[in-house]
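[1] Quick one, what's the 3D model for this:
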Amino acid sequence: MLVVVDVANVVGSRPDGWWRDRAGAAGRLLARLARLPGATVAGPDGTPLTCTGVVAVVEGAARDVAAPDGVRVVRAAGSGDDALVAAVAELESPVLVVTADRGLRGRLPERADPAGPGWLLACLDRLDGMIGRTTG
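    Below is the predicted model of the structure:
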């Protein structure tokens, strides 16, 4: 499943000082998102979900952050919400959209499933914990 991320909304969901360096916080999230394509994680409903790709929508001060390999970055010229809705409209289904913004969720096509930032961050935390581990 393709995962579309409202970067500003996800970054703003953890009070970790992101407001002091919005672009830096967005860049760190994008770097973490690069681990997601190809990974199988527990979906929002608990069933296995294999991520086929990531589209990340950035806006404002984060608009110029570098795009890591494996993440398609959409740079909103104006409203990030408008850019996200337009990006989702162009994508094939199924699509999982990560945002806590209820207004934005209401603007999405019915074929787009919503997920909250907590779900995504928990998945990324688990993937981060797997780095450097060996199996066997």
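[2] going forward, measure contacts and count neighbours with C-alpha atoms only.
    Noted.
[3] how about the helices of this structure, start to end?
    7-11, 22-33, 80-90, 102-107, 117-130 (DSSP state H).
[4] ok, now how distant is the residue nearest to Arg32 when sequence neighbours are not counted from Leu33?
    Nearest in space to Arg32, with sequence neighbours left out and distances taken as Cα to Cα, 6 or more residues apart in numbering, is Leu124 at 6.6 Å. Look at Leu124 and Leu33: by Cα to Cα, to the nearest Å, they are 7 Å apart.
[5] Alongside the first, I'd like the structure of this one:
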Amino acid sequence: MAGREASARPLTLVVDVANVMGSRPDGWWRDRAAAATTLLQRIAPLAGRELDVEGERVEIARVVAVVEGRATDAAAPAGIDVVAAPADGDTTIVEVAVAASSAGERVLVVTADRGLRARLPEPVATAGPGWLNDLIGR
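    Take a look at the predicted model:
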């Protein structure tokens, strides 16, 4: 219909919590579970939000946060999926991204880890922690 904006494309946001926490020297290493809890609380409101990603309007339909190590004790807020990595976080992030992409979801992984980025298949997109930090005012 004329005059109506096209609806935003749904997007699954997968967050490498350890990588995003480590991107700011705010003392996260003193209590990883508390730092992860704080970060999770800040990203939870992104679920359902519309924004522009690489010039395209998207709706964050689902947020999946992958935690590892001591951060697995973090409290999970409502509205997001928190996945505790049984071993290394990178493998779990790849598994989550591949499963979502294979199910037809558009996926954006937030990480600065080059090795992890190289393991992600097309069409999974990536963004650095700075993008997410700016988005949540961190």
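[6] ok so, going back, who's more crowded, Leu124 and Leu33 of the first structure?
    Leu33 (25 against 19; other Cα atoms under 10 Å).
[7] counterpart of Ala33 of the second structure in the first structure?
    Aligning on TM-score structural alignment places Ala33 of the second structure opposite Ala23 in the first structure.
[8] now, of the helices of the first structure, which is deepest in the fold?
    Of the helices of the first structure, the one with the most neighbours on average (mean count of other Cα atoms under 10 Å) is helix 7-11, at a mean of 22.
[9] so where is that one in the second structure?
    Matched against the second structure by TM-score structural alignment, helix 7-11 of the first structure falls on residues 17-21.
[10] Mean deviation, the matching stretch versus the first structure?
    Compared with the first structure after fitting, stretch 17-21 of the second structure deviates on average by 0.2 Å (mean Cα distance after the TM-score superposition for the first structure).
[11] Under the alignment, what does Gly70 of the first structure map to in the second structure?
    In the second structure, Gly70 of the first structure lands on Gly79 (TM-score structural alignment).
[12] what about that match, neighbour count?
    Residues near Gly79 of the second structure, counting by other Cα under 10 Å: 16.
[13] now Asp16 of the first structure
    Asp16 of the first structure, neighbours per other Cα under 10 Å, totals 10.
[14] try the one 3 residues further on
    Other residues near Trp19 of the first structure number 12, with proximity taken as other Cα under 10 Å.
[15] returning to that earlier point: I figured the match of Gly70 of the first structure hits Ile43, correct?
    No - between Gly79 of the second structure and Ile43 there is no contact under Cα atoms under 8 Å: 9.5 Å.
[16] ok, Arg111 of the first structure - contacts?
    With contact taken as Cα atoms under 8 Å, 6 or more residues apart in numbering, Arg111 of the first structure is in contact with Ser93, Pro94, Val95.
[17] out of those residues, which is most surrounded?
    Busiest of the contacts of Arg111 of the first structure [other Cα under 10 Å] is Val95, holding 21 neighbours.
[18] Just tell me what it corresponds to in the second structure.
    So, by TM-score structural alignment, Val95 of the first structure is matched to Val107.
[19] got the contact list for that match?
    Here Val107 of the second structure is in contact with Leu11, Thr12, Leu13, Val14, Ala97, Ala100, Ser101, Pro123, Val124, Ala125 (criterion: Cα under 8 Å, 6+ apart).
[20] related to what we said a few turns ago, just send the helices of the first structure back as a markdown table, with distance to Asp64 of the first structure too.
    Below are the helices of the first structure laid out as a markdown table (distance: least, Cα to Cα, whole Å):
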| stretch | distance to Asp64 of the first structure |
| --- | --- |
| helix 7-11 | 13 |
| helix 22-33 | 8 |
| helix 80-90 | 14 |
| helix 102-107 | 23 |
| helix 117-130 | 22 |
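[21] picking that back up, just give me which of the contacts of Val107 of the second structure are shared by the first structure.
    Mapping the contacts of Val107 of the second structure onto the first structure (both residues aligned by TM-score structural alignment, their matches' Cα atoms under 8 Å) leaves Leu11, Thr12, Leu13, Val14, Ala97, Ala100, Pro123, Val124, Ala125 still in contact.
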